[in-house]
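Enquirer: Make a model of this:
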Amino acid sequence: MRVHGKRRDILNDVAAFNKQNKTIGFVPTMGALHKGHLALIERALKENQKVVVSIFVNPTQFNTSEDLVNYPRTLDADIELLSKLSKEIIVFAPTPKEVYGDEMLSIKYDFEGLENEMEGKYRPGHFDGVGTVLKHFFTIVNPGKAYFGEKDFQQLQIVKKLVEIEKMSVQIIGCPIYREESGLALSSRNKRLNQKQLSEAPLIYSTLKQVKKDFGTKSVTTLNKWISEQFENNDELKLEYFEIAKVSDLKSIKRKQKDTKYRAFIAVFAGEIRLIDNIALN
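Expert: Next up, the predicted model:
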C-alpha cells in the first residue's frame, strides 16, 4: 500500500493507472476512520481495480476554529487500518498547501438552493468548502466512481450537483448509513463523546424510526412537535433542528403530497459535539 502526501506523487500513480486502463474508485475522508468508512472502501474495492482514499481535514468546511482544532486526527492508526484491508489502496494525505496552494479560498457555488437548507442554514459557507475541496480531489484523482455515505445526505445531493456544474465524469455512489448496535450513526465525532453522551445519543435514531413509523398517519406539524418534546428535557442532548424535507430539493415541508419522496433530517448537540442523522420516510 502506498501513502502519498504530495500532489505530484498521486498524479504519477493516477497517470500510470490510466495508462494501464485500470478503474479508479475514490473515497474522500477526513480521517479518524471507523467501520462506516471501511464499508465505503470495501465497496469501492469490489467495484474498482484501484482505490484512492484521501485523509484530509479540510479547513474551509469548518465554521468554527475550535471545531477544526478539536476534530480527531489519527493518521498513523488510519494508515495501519487501511494497510490491513488491501494492497490496492493508495492513501493521499496532503497538507492544505498541497491541495489549495498559497491561497486557501473556497469557490462560491450555486447549488440551486440545496446549499441553503438545513446544514446550510446553520453552517454558512460549509458547502462551498466541501465543493471546493472535492473539485480539487476529483481533478487530481480523476476517479470513475466516488463513494459517500448517506449519513451526510444533503452533502451527497450537493456533490451530485457539483459534478453536474463542473461537468465532471465521476459517478457519485451513495452508500447506506453504518450504525452502532445502539442505532447511533457512526461518525468520527463519536470518539469525542463521553460515556453519558454515548448512552443518550441513540435517542437520535430511535426518534427518527418513530417518525418513519408515524409518517403515514400523523401530520408534519404533529411530528415536529413530538420531536421537540423528546429532547426538551434531556440534559445531554440539545436539538438544533429537525426537518422533514423533499428528497428532490431538500426543502422542508408543512404538508405531505402524493407521489413525493421525503426524508427526515436531524442535528443534535451532545455538549459541544454536533451529531447529524437522517432517515427515508417513504
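
Enquirer: can we go C-alpha only for contacts and neighbour counts from here?
Expert: OK.

Enquirer: So which residue is dead centre in the chain?
Expert: Computing the C-alpha centroid of the chain and ranking residues by Cα atoms, centre = their mean puts D152 first, at 4.0 Å.

Enquirer: Please state the offset of stretch 233-251 from the chain centre?
Expert: Distance of stretch 233-251 from its chain centroid, counting by Cα atoms, centre = their mean, to the nearest Å, is 16 Å.

Enquirer: What are the buried residues along it?
Expert: Going by neighbour count (16 or more other Cα atoms under 10 Å), the buried part of stretch 233-251 is 236-247, 250-251.

Enquirer: Out of these, which sit inside strands?
Expert: 237-246 (DSSP state E).

Enquirer: In TSV: these, plus distance to I41.
Expert: Compiled in TSV, those are given as follows (distance: Cα to Cα, whole Å):
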residue	distance to I41
L237	31
K238	33
L239	32
E240	31
Y241	31
F242	30
E243	30
I244	30
A245	29
K246	29
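
Enquirer: what's the closest of those to E180?
Expert: Of all those, E180 sits closest to L237, with 17.8 Å by Cα to Cα.

Enquirer: quick one: the closest one and F269 touch, right?
Expert: Yes: with contacts counted by Cα atoms under 8 Å, L237 reaches F269, the gap being 5.6 Å.

Enquirer: Which parts of this structure are helices?
Expert: Ranges of helices within the chain are 7-19, 35-47, 65-70, 75-85, 96-100, 119-122, 126-141, 153-166, 195-200, 203-214, 220-232, based on DSSP state H.

Enquirer: out of those, deepest packed?
Expert: helix 126-141 (a mean of 20; mean count of other Cα atoms under 10 Å).

Enquirer: So which other helices or strands are in contact with it?
Expert: helix 7-19, helix 96-100, helix 153-166 (3 or more Cα pairs under 8 Å, 6 or more residues apart in numbering; DSSP states H and E).

Enquirer: Specify the angle between the longest one and helix 126-141 in degrees.
Expert: Using axes from the mean of the first three to the mean of the last three Cα atoms, to 10 degrees, the direction of helix 153-166 lies 60 degrees away from that of helix 126-141.

Enquirer: The spatially closest residue to Y147 that is not a sequence neighbour and G25, how far apart?
Expert: The shortest distance from Y147 to any non-neighbouring residue, by Cα to Cα, 6 or more residues apart in numbering, is to I173 (4.8 Å). As judged by Cα to Cα, to the nearest Å, I173 and G25 stand 10 Å apart.

Enquirer: Please enumerate the shared neighbours of the two.
Expert: Listed contacts common to I173 and G25 are 145-147; contacts here mean Cα atoms under 8 Å, 6 or more residues apart in numbering.

Enquirer: and this one, so I can compare the two:
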Amino acid sequence: MEILQAAAELQARAEKWRQAGQRIGLVPTMGALHEGHLQLVRAAARENDVVVVSIFVNPTQFNNPEDFRLYPRLPEADAALLAPAGCTALFLPSVEQMYPQPTVLTFDFGPLERVMEGAHRPGHFNGVATVVSKLFHLSRPHRAYFGQKDLQQVAVIRQLTADLSFDLEVVAFPTVREADGLAMSSRNRRLAANDRAVAPRLHAALEAGARLVTAGQTAEAAQGAGSRLIAAESAITPEYFAVVDARTLQPLVGVAQPGQPVALCVAAYLGGVRLIDNLVVQV
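Expert: Below you'll find the predicted structure:
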C-alpha cells in the first residue's frame, strides 16, 4: 500500500491505472476507521483492481467548529488497518491540497437537503458535494463506496453523480452495528462510558417505530413511539426523529403504501456527541 499526500500524485496514479485497463474503487472517509469502513474497503478490493481510500476531515462540511476540532484523527492506526483490508493507495491530503484556494461554488439539492441533516446542519451537504466532487475528479473511480448509516448523504451523492454525469457507480453498503445495535461511527470514540451505555436506545427507537410501520400503523404513530422511547432517557438530547419515504427522504404522511420503502431516521446528542442512525423497511 502506498501513501499519497499530493492531489497531483493521485491524479497521476489514476491516469496510469486507467491506461492499464485497471478498474478503480474509491472509499472516501474522514478516518478513525472502524469495521464499517473496512467492509467497504474489502468490498472494493473484491470488485476492483485498485482500491483508493481517502482520509480527509473536510472542514467545509462542518457547521460546528468544535465538532471539527474534536473529530478523531488517527492516521497511523488507520493506515495499519487498511493494507490488510486490500487498500492499494491511501490518500492523505492536507487542507491546502484539497482547497488550494477558497471554493465559491455552491450546490443546491432542492428538497433532498431541506430535511433532516440538511435542515439541522446548514451548508453540510454543500461541503460534502464539494469534497466528493474533488475526490471523484482526482481518483477517477469506476465505483465509489459509502455506508448506509449516512442515508441522506448517499442520496445527495447519487444525485450529484447523476446531475454532473460522473462516469461511476455509487455503491451503498448496509450499516454495520455493534453487538448491542449501536451503529458503528467514528464519533462513538468520543462517547463517555455512561453515554455509550445508553446509545443503543437510538436503534431501539428506530426498531420500535419500524414495527408500527410494517404493521400498518401511521407514520405519525411510528414517529411518536420512537420519539417517546428516546425522550425517556434523560442522557439523550434528541434533534429529530423522522419517518420518510426512503426514495425521496420527504416526510411520510399516514400509512405507507404496499411496496413503499420507508426510512426511519434519528439524530441526537449524548454528552455533546452528535450521533445519527436510520433503518429502512419495506411495507
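
Enquirer: ok so, going back, which one of the helices of the first structure lies closest to I276 of the first structure?
Expert: I276 of the first structure sits nearest to helix 203-214 of all the helices of the first structure, at 8.5 Å, using Cα to Cα.

Enquirer: quick one: what's aligned to L193 of the first structure in the second structure?
Expert: Using TM-score structural alignment, the equivalent of L193 of the first structure in the second structure is L191.

Enquirer: do you know how far that match is from I236 of the second structure?
Expert: The separation that L191 of the second structure has from I236 of the second structure, given Cα to Cα, amounts to 12 Å.

Enquirer: Tell me the residues that contact both of the two, please.
Expert: 270-271.

Enquirer: Compute the distance between the aligned residue in the second structure for E150 of the first structure and C265 of the second structure, please.
Expert: Aligned against the second structure by TM-score structural alignment, E150 of the first structure finds its counterpart in Q148. Per Cα to Cα, Q148 of the second structure is found 11 Å from C265 of the second structure.

Enquirer: try E2 of the second structure
Expert: 38 Å.

Enquirer: S54 of the second structure now?
Expert: Distance from S54 of the second structure to C265 of the second structure, by Cα to Cα: 27 Å.

Enquirer: who has more neighbours, these two?
Expert: C265 (30 against 22; other Cα atoms under 10 Å).

Enquirer: got a list of what the closest residue to the more buried one other than its chain neighbours touches?
Expert: Leaving aside its sequence neighbours, C265 of the second structure sits nearest to N278 (Cα to Cα, 6+ apart; 4.2 Å). Contact partners of N278 of the second structure, counting by Cα under 8 Å, 6+ apart, are 149, 151, 203, 206, 263-266.

Enquirer: one more time with 10 Å
Expert: By Cα atoms under 10 Å, 6 or more residues apart in numbering, the contact list for N278 of the second structure reads 148-152, 175, 183, 202-203, 206-207, 241-243, 263-267.

Enquirer: Checking the residues you listed against the first structure: which ones persist?
Expert: With the contact criterion set to both residues aligned by TM-score structural alignment, their matches' Cα atoms under 10 Å, these that also touch in the first structure are 148-152, 175, 183, 202-203, 206-207, 241-243, 263-267.

Enquirer: if we can go back for a sec, what distance do you get for the residue nearest to C265 of the second structure to P84 of the second structure?
Expert: 29 Å.

Enquirer: likewise I24 of the second structure?
Expert: 18 Å.

Enquirer: Same check on S185 of the second structure?
Expert: From S185 of the second structure to P84 of the second structure the distance is 21 Å (Cα to Cα).

Enquirer: and the end-to-end length of stretch 114-128 of the second structure?
Expert: 15 Å.

Enquirer: any residues touching it, and which ones?
Expert: By Cα under 10 Å, 6+ apart, stretch 114-128 of the second structure touches 58-64, 103, 105-109, 111-113, 131-133, 150-153, 156-157, 239-242, 244, 249-251, 265-267, 276.

Enquirer: from what I can see the match of E150 of the first structure touches R177, true?
Expert: No: when contacts are counted by Cα atoms under 10 Å, Q148 of the second structure is not listed as touching R177 (11.4 Å).

Enquirer: Which one's more surrounded, the two?
Expert: Q148 (21 against 16).

Enquirer: how far away is the more buried one from V170 of the second structure?
Expert: 12 Å.

Enquirer: got it, and L105 of the second structure?
Expert: 23 Å.

Enquirer: Looking at these two, which is more packed in?
Expert: Set L105 of the second structure next to V170 and count neighbours by other Cα under 10 Å: V170 wins out with 19 against 8.

Enquirer: now that one: how far from A83 of the second structure?
Expert: 23 Å.

Enquirer: Could you do M116 of the second structure as well?
Expert: Taken as Cα to Cα, the span from M116 of the second structure to A83 of the second structure is 36 Å.

Enquirer: Could you do G31 of the second structure as well?
Expert: Taken as Cα to Cα, the span from G31 of the second structure to A83 of the second structure is 14 Å.

Enquirer: which ones are touching L82 of the first structure?
Expert: Per Cα under 10 Å, 6+ apart, neighbours of L82 of the first structure: 1, 33, 38, 41, 53, 88-91.

Enquirer: Oh, that last question was meant for D78 of the second structure, not what I typed.
Expert: Per Cα under 10 Å, 6+ apart, neighbours of D78 of the second structure: 31-34, 38, 55, 90.

Enquirer: Can you say which of those residues are buried?
Expert: If we count by 16+ other Cα under 10 Å, the contacts of D78 of the second structure have these buried: 31-33, 38, 55, 90.

Enquirer: ok, N282 of the first structure touching G216?
Expert: Yes: look at N282 of the first structure against G216 with Cα under 10 Å: they come within range, at 8.6 Å.

Enquirer: what does stretch 162-177 of the first structure correspond to over in the second structure?
Expert: Residue span in the second structure matched to stretch 162-177 of the first structure, by TM-score structural alignment: 160-175.

Enquirer: Quote the end-to-end distance of the matching stretch.
Expert: End-to-end distance (Cα to Cα), stretch 160-175 of the second structure: 22 Å.

Enquirer: from the middle of its chain, how far away would it be?
Expert: Distance, centroid of stretch 160-175 of the second structure to centroid of chain: 13 Å (Cα atoms, centre = their mean).

Enquirer: Could you do stretch 173-185 of the first structure as well?
Expert: Worked out by Cα atoms, centre = their mean, stretch 173-185 of the first structure lies 12 Å from the chain centre.
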